[in-house]
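*Asks:* below is the sequence, then the predicted model.
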Amino acid sequence: MSPHSVKAGQPTATWWKDATVYQVYPASFKDSDGDGWGDIPGIISKIDYLKELGVDVVWLSPMFDSPQEDMGYDISDYEAVYPRYGTVEDIDLLIQACHDRGMKLILDLVVNHTSTEHNWFKESRSSKTNPKRDWYFWRPPRYDENGNRLAPTNYRSYFADSAWAWDETTQEYYLHLYAESQPDLNWESEEARNAIYDSAMRFWLDRGVDGFRVDTVNKYSKHVDFPDAPIVDPSNFIQPATHLYCNGPRIHEFLREMHDKVLSNYDVFTVGELSLTPDPKHVLDYVSASEKQLDMVFQFDMIHLGMGHGLEDKYDPTEWKLSEMKQIMAKWQKFIEGNDGWTTAFCENHDNGRAISRFASDEPEFWQASATMLAIFMITLTGTLFLYQGQEIGMINMPSEWPIDEYKDIEALNYYKEAERLSMTSDPTRKERIMRGLQKMARDHARLPMQWDSTPNSGFSTGIPWMRTHDKYKEINVEIEEKDPNSVLSFWKKLLALRKDYRDLFIYGIFDLVDPENEGTFTYTKLSNDNQIALVVLNFTKEPKPFPEVDRSKKLKLLISNYSDSQPETLQPFEGRVYLNF
């Protein structure tokens, strides 16, 4: 029998499967002291808002001390808080505020890399004989036939440059899959792993943190012989090499050790960021309860709809079809059936454009229907539900007329600079294409300040925000929507309560796709363990669509719609409905 095999049926219930998790991006959530930068006291001031929304778990994106080259994903001290966010004592207060309200708090666990400002790396780069030298990946240079120095391999980083950086001190290169200021930790070193467990994990777990979102979780194990990547772009020295550092030979050993040494000693949960792992059987190796590694992962196939093919063309946009989305959702909704794995439901996070702008319509006449239709979609999916800040009020992408100067993210700016260079040499239209992609999918869209009210800077800060406030903050904000029983926010509150009322159906139910080739409507059923059935019908277009052909032999009872005047045989633009079939 396979280690993943269990009796088919409803998964075992746990608090973290039932939970609605809300991601807070601390720089942009709420500023309490007027310096234009969000902070921990600001988050604490809004905890009751999250409780009233229906949130069970707050996920706090990195707030650790950092030079902020990559918005805190470049950590210089795991046991300290970036001063503009507050202090470790402020985190203690946040933990207590959550726990007092029956909520939990999870942190980001960023342990594929540190900042170059971390003391570990400072020691590592100080000399070739330093005890921490092998805590990172150091390699000597290569030379071409003309004696020019070359990087150890031809790997492309995630941020559109070489994955190797030259260090003058010891005359060697170090590996960085992300920014040059983010050197990769060498998980082959047992001493480094134990230091990670103590500093990045136990320090916070012992203070009462309830788990982690585990960043870049499948990149800890590399092919340490570092062969060159195949050449797919002859015009460039650097080449995509993800197959050489994703899902490496020791990855499951490392994660099992992390579980056994640390996580198993606490009542916590983990959700991993699992990229470039398309095979459900391989994903199950990470999330099967019997494997004792992770509780669930984020799979990004849906999030990648509309992106270009491959790392180098990520922001070169492509057209996508609804039938593609359906197959993706069916694949990841059904892969846990009959085994002991678990999954997630989400359509937004800090690394992507807003879902309304990407998958529906942010045009004023369609905005509200789009927001509420996507909400119905999310709450009816099996798995732990994750919301991103502002999603509950229908926040949208920054306006397309904003220039590149308004973009702050290192990834967006690096891709744009690369596109400018290629537009002048080999690819004349690349800059325009990449800008179109950034306008839809850049990470900056999700990082605009949270829109609390109609006062200057959307009530986010009394100072000048670190990032420009959306032009539509006076129309889309919490204060307005809290007063309107028909608002996007009010609808989300109703849906989150409904999801818990029908938890066996929506959180744990079996997903089955209906009408997979229809490019206008997305229809599926959910089946509970006691044979209750829900029918979910979603119109993903700006046009009225006929109600799909479904079995009408049993009476359908409308549970909820995002239109007050639903017409039995016609779905209005971006209409979503849920029926119960008794």
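*Replies:* Now that the structure is in, tell me what you want to look at.
*Asks:* make it CA atoms for all contacts and neighbour counts henceforth
*Replies:* Fine.
*Asks:* show me the residues around the closest residue to Trp166 other than its chain neighbours that make contact.
*Replies:* Nearest residue to Trp166, sequence neighbours excluded (CA to CA, 6 or more residues apart in numbering): Tyr173, at 4.4 Å. Tyr173 is in contact with 138-141, 151-152, 164-167, counting by CA atoms under 8 Å, 6 or more residues apart in numbering.
*Asks:* recalculate using a threshold of 7 Å.
*Replies:* 138-141, 151, 164-167 (CA atoms under 7 Å, 6 or more residues apart in numbering).
*Asks:* and if you look at Phe203?
*Replies:* Counted by CA under 7 Å, 6+ apart, Phe203 has contacts Glu79.
*Asks:* tell me the spacing between it and Val209.
*Replies:* 9 Å (CA to CA, to the nearest Å).
*Asks:* what residues does the residue nearest the centre of the chain make contact with?
*Replies:* Nearest residue to the geometric centre of the chain (CA atoms, centre = their mean): Asn349, 4.1 Å. Neighbouring residues of Asn349 by CA under 7 Å, 6+ apart: 388, 446.
*Asks:* can you do 6 Å?
*Replies:* By CA atoms under 6 Å, 6 or more residues apart in numbering, the contact list for Asn349 reads Tyr388.
*Asks:* one more: Arg256?
*Replies:* Here Arg256 is in contact with 292-293 (CA under 6 Å, 6+ apart).
*Asks:* what comes up buried for the helix or strand encompassing it?
*Replies:* Assigned by DSSP states H and E, Arg256 falls within helix 251-261. Neighbour counts over helix 251-261 (16 or more other CA atoms under 10 Å) mark 251-252, 254-259 as buried.
*Asks:* try stretch 47-58
*Replies:* Result for stretch 47-58 [16+ other CA under 10 Å]: buried residues 47, 50-51, 53-58.
*Asks:* which ones among those residues lie within helices?
*Replies:* Filtering the buried residues of stretch 47-58 for membership in helices, criterion DSSP state H, returns 47, 50-51, 53.
*Asks:* ok so, going back, now flag whichever of the buried residues of stretch 47-58 is closest to Pro317.
*Replies:* Distances from Pro317 to the buried residues of stretch 47-58, taken as CA to CA, are shortest for Val58 (32.4 Å).
*Asks:* please report how far that closest one lies from Asp31.
*Replies:* In terms of CA to CA, Val58 sits 17 Å off from Asp31.
*Asks:* another structure for you, compare them:
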Amino acid sequence: MQHESWKEKVVYQIFPRSFQDSNEDGNGDIQGITSRLDYIRSIGVDTIWLSPVYESPRVDQGYDVSNQREIDPMMGTMEDWEELLRQTHARGMDLWMDLVLNHTSDEHRWFKRSRSSKDNPYRDYYIWRKGEKDGEPPNNWTSYLGGSAWTYDDATGEYYLHLYNKKQPDLNWDNPKVREEIQKMVRYWIDKGVNGFRLDAINVISKDSELPDTNESKMEGSGYKHFKNGPNVHEYLRELNEKAFSHKEGIITVGEASMVSMDDVARYTHPDRRELDMIFMMESPSIGNDPNDAFKSRDWKLTELKEIVTRWEKELLNIGWFGLFASNHDHPRMVSHFGNDKQYHAESAKMLATLVHTLWGTPFIYQGEEIGMTDYPFESIDQLDDQMALHYYRTRTEELGENPEEVEKRVLAGTRDHARTPMQWDDGENAGFTTGDSWMPVNPNHASINVKAQETDPGSILNYYRKLVEIRREHAEVVVHGEYVLILEEHEQVFAYIRRNHKSQGLVLLNFSEKDAEFELPEDIGVCTESAYRLLGNYESDGEDGEHRGQNDDTNAKVDVVPRKLRPYEAVVFGGLKPAPGK
């Protein structure tokens, strides 16, 4: 059976400003990335995704683009980027760029012309409206930063729409000229040799043209029913695919799209529809967030996570495709958020990685995740750069009168800046990231958590990731293309599942708790475990009870019985299971 080989990719995401500084200005840059390509390749990944490196005022760390065809001087030059592309390809890896297509910076030449007069040819490149009444915006939508999604412009006496910061005005995708400009820009990067794209906030590009009021009470992003998965989004993406992504064979696209149903994902990613190749599974990384307030946490159960993962794995099999991640530039560090970054730091980091890399879908690794980087110990709101966190703090304290200490506590726990502190290369000053003054503080735990220390440690998180990527590639017929079967569905500590095809089956056992977890495998799971061999585990020694647990380096060591107890945050992957008699 033939499979699309692109589905076997493993992607490494780089947040350029925090990866590696090459010129001592305290900011990561493109030459710095090029200098670390051998390290990235050593993980085993075959694709790099760059967060934006375009010209930008950096109100939103590059997601406010002022020129989509030029490199930000902070990042380097176009020649630097072209050298990065050549060196990436020379190492057998692909390079993906980030596309910010819903909005631009207000410093973009299009918007400057658009706001200059009502009859300017660029006026309709953005969404302008008169207020409903004197001093009131066109509707009651709120931005994702809180406050109105509309800003009044004195020059022309109208409001413009911005779902994000007021310095990030939304493009009017209903205007064919806007779509043509975007298509030309995408072809420009494809002609330069880019292999794929990540599309930022792609399911909000189409709005209900009536711009009706909303009855939702959500503080941030109310009105979403009128722009999430909007009326023309599929038409516009098919057109973008036809006129841009299909410009060259083999271009891969992944969309960031929150609040999607399985039917939505199928429409976005079914190959016959020719829209996108995949959508990120965004439900699982957000499971601990209050749905009405991203800075408030909520208790969640493992059975909830199982339900989310299983729904995506089962309902989209052979229909659509999706990207898997536990960390990225918009989320706190996964080991701090989902694991235990103190007592079981290495164990929980490896366990979470095992989940991401043994599921059906394309795994994404976020820089530093592969060495178990943790949240930064922020102590004050004054230390933050995250515009969303700062807006939230001001809105909640100044406008709503909430207790500043309580709001600050929430913000310091949930800020995106946890993911944006510099990459920890070694235990030296500034963790080897820069010899200048770092734009963000370096986590003090870089003395013990760094690449240099883990390179030579066979039991390190880094080398565990390398083994995971290797196993995924060696067993692609099962891990990438095979079926997922959940077992122990109601167990509140153990996430267990079988990966299988018509010839082979594997078993994954994950303890999501800091306590020992006992369990019994169901008799009707359809496989016989007596022939199993251990592919990988995150504990280096046998348990105190003397049960065989295996070593990190004893790949294919035979075991007589699959264990019925897992230690805190233990992960074990087995191969070689046989179909049960009669199956």
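*Replies:* Arrived safely, thanks for sending. Model, not experiment: these values are computed from the prediction.
*Asks:* TM-score for the pair, please.
*Replies:* Once superposed, chain against chain, the TM-score is 0.92 (TM-score structural alignment, normalised by the length of structure 1); 553 aligned residues with a CA RMSD of 1.6 Å.
*Asks:* how about TSV for the buried residues of helix 251-261 of structure 1, with distance to Asp515 of structure 1 added?
*Replies:* Shown next, in TSV, are the buried residues of helix 251-261 of structure 1 (distance: CA to CA, whole Å):
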residue	distance to Asp515 of structure 1
Ile251	39
His252	38
Phe254	42
Leu255	39
Arg256	40
Glu257	44
Met258	43
His259	41
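*Asks:* and Gln168 of structure 2, what pairs with it in structure 1?
*Replies:* Residue pairing (TM-score structural alignment): Gln168 of structure 2 is matched to Gln182 of structure 1.
*Asks:* Pro52 of structure 2 too?
*Replies:* Under the alignment (TM-score structural alignment), Pro52 of structure 2 maps onto Pro62.
*Asks:* what is the burial count for its match?
*Replies:* Neighbourhood size, Pro62 of structure 1 [other CA atoms under 10 Å]: 23.
*Asks:* about what we covered before: now restrict the contacts of Tyr173 of structure 1 to buried residues only.
*Replies:* By 16+ other CA under 10 Å, the contacts of Tyr173 of structure 1 give 138-139, 141, 151, 164-166 as buried.
*Asks:* any idea how far Leu291 of structure 1 is from Thr455 of structure 1?
*Replies:* Let me fix one detail, which is that residue 291 of structure 1 is Glu and not Leu. From Glu291 of structure 1 to Thr455 of structure 1 the distance is 51 Å (CA to CA).
*Asks:* next structured bit after the helix or strand encompassing Ile91 of structure 1?
*Replies:* Assigned by DSSP H and E, Ile91 of structure 1 belongs to helix 88-100. Counting by DSSP H and E, the next helix or strand C-terminal to helix 88-100 of structure 1 is strand 104-109.
*Asks:* what's the mean distance for that following strand versus structure 2?
*Replies:* Aligned to structure 2 and superposed, strand 104-109 of structure 1 gives a mean residue distance of 0.4 Å (mean CA distance after the TM-score superposition for structure 1).
*Asks:* who touches whatever helix or strand comes next after that strand?
*Replies:* Toward the C-terminus, strand 104-109 of structure 1 is succeeded by helix 119-126 as the next helix or strand (DSSP H and E). The contact list for helix 119-126 of structure 1 (CA under 6 Å, 6+ apart) reads 132-133.
*Asks:* structure 2: matching residues for helix 119-126 of structure 1?
*Replies:* So helix 119-126 of structure 1 sits over residues 109-116 in structure 2, by TM-score structural alignment.
*Asks:* in the matching stretch, what's buried?
*Replies:* 110-111, 113-115.
*Asks:* and for the aligned residue in structure 1 for Ser448 of structure 2, the neighbour number?
*Replies:* Under the alignment (TM-score structural alignment), Ser448 of structure 2 pairs with Glu475 of structure 1. Neighbourhood size, Glu475 of structure 1 [other CA under 10 Å]: 12.
*Asks:* Glu475 of structure 1: what's it in contact with?
*Replies:* Glu475 of structure 1 neighbours (CA under 6 Å, 6+ apart): none.
*Asks:* if I've got this straight, it is in a helix?
*Replies:* No - per DSSP: H, G, I helix; E, B strand; the rest coil, Glu475 of structure 1 lies outside any helix segment and is coil.
*Asks:* Cys507 of structure 2 contacts Ile498, doesn't it?
*Replies:* Not quite, residue 507 of structure 2 is Leu, not Cys. Yes - assessed by CA atoms under 6 Å, Leu507 of structure 2 is found in contact with Ile498 at 4.6 Å.
*Asks:* quick check: longest strand of structure 2.
*Replies:* strand 571-579 (DSSP state E).
*Asks:* which residues touch that one?
*Replies:* 351, 505-510, 526-529, 531-538.
*Asks:* buried subset of these?
*Replies:* Here, 16+ other CA under 10 Å leaves 351, 505-510, 526-529, 531-538 buried among the contacts of strand 571-579 of structure 2.
*Asks:* among these, which are located in helices?
*Replies:* Met351.
*Asks:* is Glu470 of structure 2 in a helix, a strand, or coil?
*Replies:* helix.
*Asks:* picking up where we left off before, and the buried residues of stretch 47-58 of structure 1 as TSV, adding distance to Glu190 of structure 1?
*Replies:* As requested, the buried residues of stretch 47-58 of structure 1 are exported to TSV (distance: CA to CA, whole Å):
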residue	distance to Glu190 of structure 1
Ile47	39
Leu50	40
Lys51	41
Leu53	43
Gly54	42
Val55	38
Asp56	36
Val57	32
Val58	32
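*Asks:* which one of those residues is nearest Val232 of structure 1?
*Replies:* Val58 (41.7 Å).
*Asks:* distance of the closest one from Pro26 of structure 1?
*Replies:* Taking CA to CA, one finds Val58 of structure 1 at 11 Å from Pro26 of structure 1.
*Asks:* next: Thr169 of structure 1.
*Replies:* 35 Å.
*Asks:* between those two, which has more neighbouring residues?
*Replies:* For the pair Thr169 of structure 1 and Pro26, the greater number of neighbours falls to Pro26 (24 against 10), based on other CA under 10 Å.
*Asks:* what's that one aligned with over in structure 2?
*Replies:* Counting by TM-score structural alignment, the partner of Pro26 of structure 1 is Pro16.
*Asks:* what of Tyr502 of structure 1?
*Replies:* Looks like Tyr502 of structure 1 aligns to His475 there (TM-score structural alignment).
*Asks:* could you do Glu519 of structure 1 as well?
*Replies:* So, by TM-score structural alignment, Glu519 of structure 1 is matched to Glu492.
*Asks:* do the same with Leu276 of structure 1
*Replies:* By TM-score structural alignment, Leu276 of structure 1 lines up with Met259.
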